[in-house]
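Asks: My questions concern the predicted model and sequence given below.
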Amino acid sequence: MTGILLSLHVIAAILAIGPVAVAASMFPVASRAALADPDSASVATTGMLHRIVRVYATIGIVVPMLGIATAVNLGVLGDLWILTSIALTVVAAVILTAVVLPAQRLTMAAIEGTGSVVDVATRLTRRLGTATGIFNLLWLVVVVLMIFRPGSTTGV
């Protein structure tokens, strides 16, 4: 059962968190292009990237659920590396839901001409790039913790 849970956890992380990381990273560049030229194809691209982040972020909820189930099954839920991973995952989720997605929504509103001023949206895309970078860095640390578990027998 542990092997199945671990496999599902890894597959879910690759298929759900991967697209969020990539699309969220591409969004600021595409949105700046869309803000500069609202008639360009980058408007559609920006909308698609925002949709990918929204949908896959929702699907991504399954990743920590499967991770916790796997940790319980392995009997390592109380280990420091797991608790650290859970804490980093919570921080990443907060950044995604409280910073990245709202900033993307505001930027999309500016691009579509229904929201904020373009200058504000342009400044927002800079902050969005930073927030996305932090989100991705947190996931990188979690992945490293999952591979090189402290006290594990993987050779580290």
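Replies: Structure's in. What do you need? Keep in mind the model is a prediction, meaning the values are calculated, not measured.
Asks: From here on, just use CA atoms for contacts and neighbour counts.
Replies: Will do.
Asks: where along the protein do the helices fall?
Replies: Ranges of helices in the chain, per DSSP state H, are 2-12, 18-36, 42-59, 62-74, 80-95, 101-111, 118-147.
Asks: I'd like these as JSON lines, with distance to residue 154 and mean neighbour count appended.
Replies: Output for the helices of the chain, formatted as JSON lines (distance: least, CA to CA, whole Å; neighbours: other CA atoms under 10 Å):
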{"stretch": "helix 2-12", "distance to residue 154": "16", "mean neighbour count": "16"}
{"stretch": "helix 18-36", "distance to residue 154": "24", "mean neighbour count": "21"}
{"stretch": "helix 42-59", "distance to residue 154": "30", "mean neighbour count": "19"}
{"stretch": "helix 62-74", "distance to residue 154": "15", "mean neighbour count": "17"}
{"stretch": "helix 80-95", "distance to residue 154": "14", "mean neighbour count": "17"}
{"stretch": "helix 101-111", "distance to residue 154": "37", "mean neighbour count": "21"}
{"stretch": "helix 118-147", "distance to residue 154": "8", "mean neighbour count": "17"}
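Asks: hold the first one in mind and look at this next one:
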Amino acid sequence: MGKVLLSLHVVAAIILIGPVTVAVSLFPRYAGVALGTGGAKATGVPVLLHRISRVYSVAGLSVPVLGIALAVQMGVLGDPWVVVSLVLTVAAGLVLALVVLPEQQKAMDLIADPDRGPIDTGGWAGRARRLSAASGVFGLLWVVVVVLMVVRPGSTTGV
């Protein structure tokens, strides 16, 4: 059962968390292009990236659920590397839910507004920087979690 849970956990992380990480990192750039031109061609990319961010983030909740089940099965749920990984996972989820997705939605509302006129580039530049920074923090948190999952500092599981 452990190998099945491990396989599901790793596959879910790759297929679900990876695309969200890429989508949130690319969104500020392509939203800026869409806001600058307002053309139909330019709006398709941020629409897709925002959809990936929203849909895959919900599906990505399966990754920590599978991880917790695996940790329980392995008897390592209380190990520091697992606890720190869970805390960082919660932090990444909060950054995504409280900063990244709401900022993406604000940009999508601007992109979708047919009467918006020219966008104040200074205002968007500041918002894009905040969104890029939050996206970077989100990605960095996942990198640290992956390293903890591979290295398992202090683990006695033999790997």
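Replies: Okay, I see it. Only a predicted model underlies this, so the values are computations on that prediction, with no experimental measurement involved.
Asks: quick revisit: any chance of JSON lines for the helices of structure 1, columns distance to residue 153 of structure 1?
Replies: Output for these, formatted as JSON lines (distance: least, CA to CA, whole Å):
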{"stretch": "helix 2-12", "distance to residue 153 of structure 1": "17"}
{"stretch": "helix 18-36", "distance to residue 153 of structure 1": "27"}
{"stretch": "helix 42-59", "distance to residue 153 of structure 1": "32"}
{"stretch": "helix 62-74", "distance to residue 153 of structure 1": "14"}
{"stretch": "helix 80-95", "distance to residue 153 of structure 1": "14"}
{"stretch": "helix 101-111", "distance to residue 153 of structure 1": "39"}
{"stretch": "helix 118-147", "distance to residue 153 of structure 1": "11"}
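Asks: Distance of residue 9 of structure 1 relative to residue 17 of structure 1?
Replies: 11 Å (CA to CA, to the nearest Å).
Asks: Who are the contact partners of residue 122 of structure 1?
Replies: Residues near residue 122 of structure 1 by CA atoms under 8 Å, 6 or more residues apart in numbering: 32, 35, 107.
Asks: how close does the first one get to residue 93 of structure 1?
Replies: Translated: residue 32 of structure 1. Counting by CA to CA, the gap from residue 32 of structure 1 to residue 93 of structure 1 is 25 Å.
Asks: for the last one, same thing?
Replies: Relative to residue 93 of structure 1, residue 107 of structure 1 is positioned 20 Å away (criterion: CA to CA).
Asks: just to revisit the earlier point, which one of the contacts of residue 122 of structure 1 is nearest residue 71 of structure 1?
Replies: Of all the contacts of residue 122 of structure 1, residue 71 of structure 1 sits closest to residue 107, with 38.5 Å by CA to CA.
Asks: Quick check, that closest one in contact with residue 127.
Replies: No: at 11.5 Å, residue 107 of structure 1 and residue 127 do not qualify as touching, with contact defined as CA atoms under 8 Å.
Asks: Now do residue 151 of structure 1: how many residues are near it, please.
Replies: As a burial measure, residue 151 of structure 1 scores 10 neighbours (other CA atoms under 10 Å).
Asks: Would you check how far apart it and residue 88 of structure 1 are?
Replies: Separation of residue 151 of structure 1 from residue 88 of structure 1 (CA to CA): 19 Å.
Asks: and what of residue 109 of structure 1?
Replies: Residue 109 of structure 1 is 30 Å from residue 88 of structure 1, by CA to CA.
Asks: got the contact list for residue 65 of structure 2?
Replies: Under the criterion of CA under 8 Å, 6+ apart, residue 65 of structure 2 has no neighbours.
Asks: measure it to residue 5 of structure 2 for me?
Replies: Here residue 65 of structure 2 is placed at a distance of 10 Å from residue 5 of structure 2 (CA to CA).
Asks: Likewise for residue 44 of structure 2?
Replies: From residue 44 of structure 2 to residue 5 of structure 2 the distance is 37 Å (CA to CA).
Asks: got it, and residue 144 of structure 2?
Replies: Residue 144 of structure 2 is 21 Å from residue 5 of structure 2, where distance means CA to CA.
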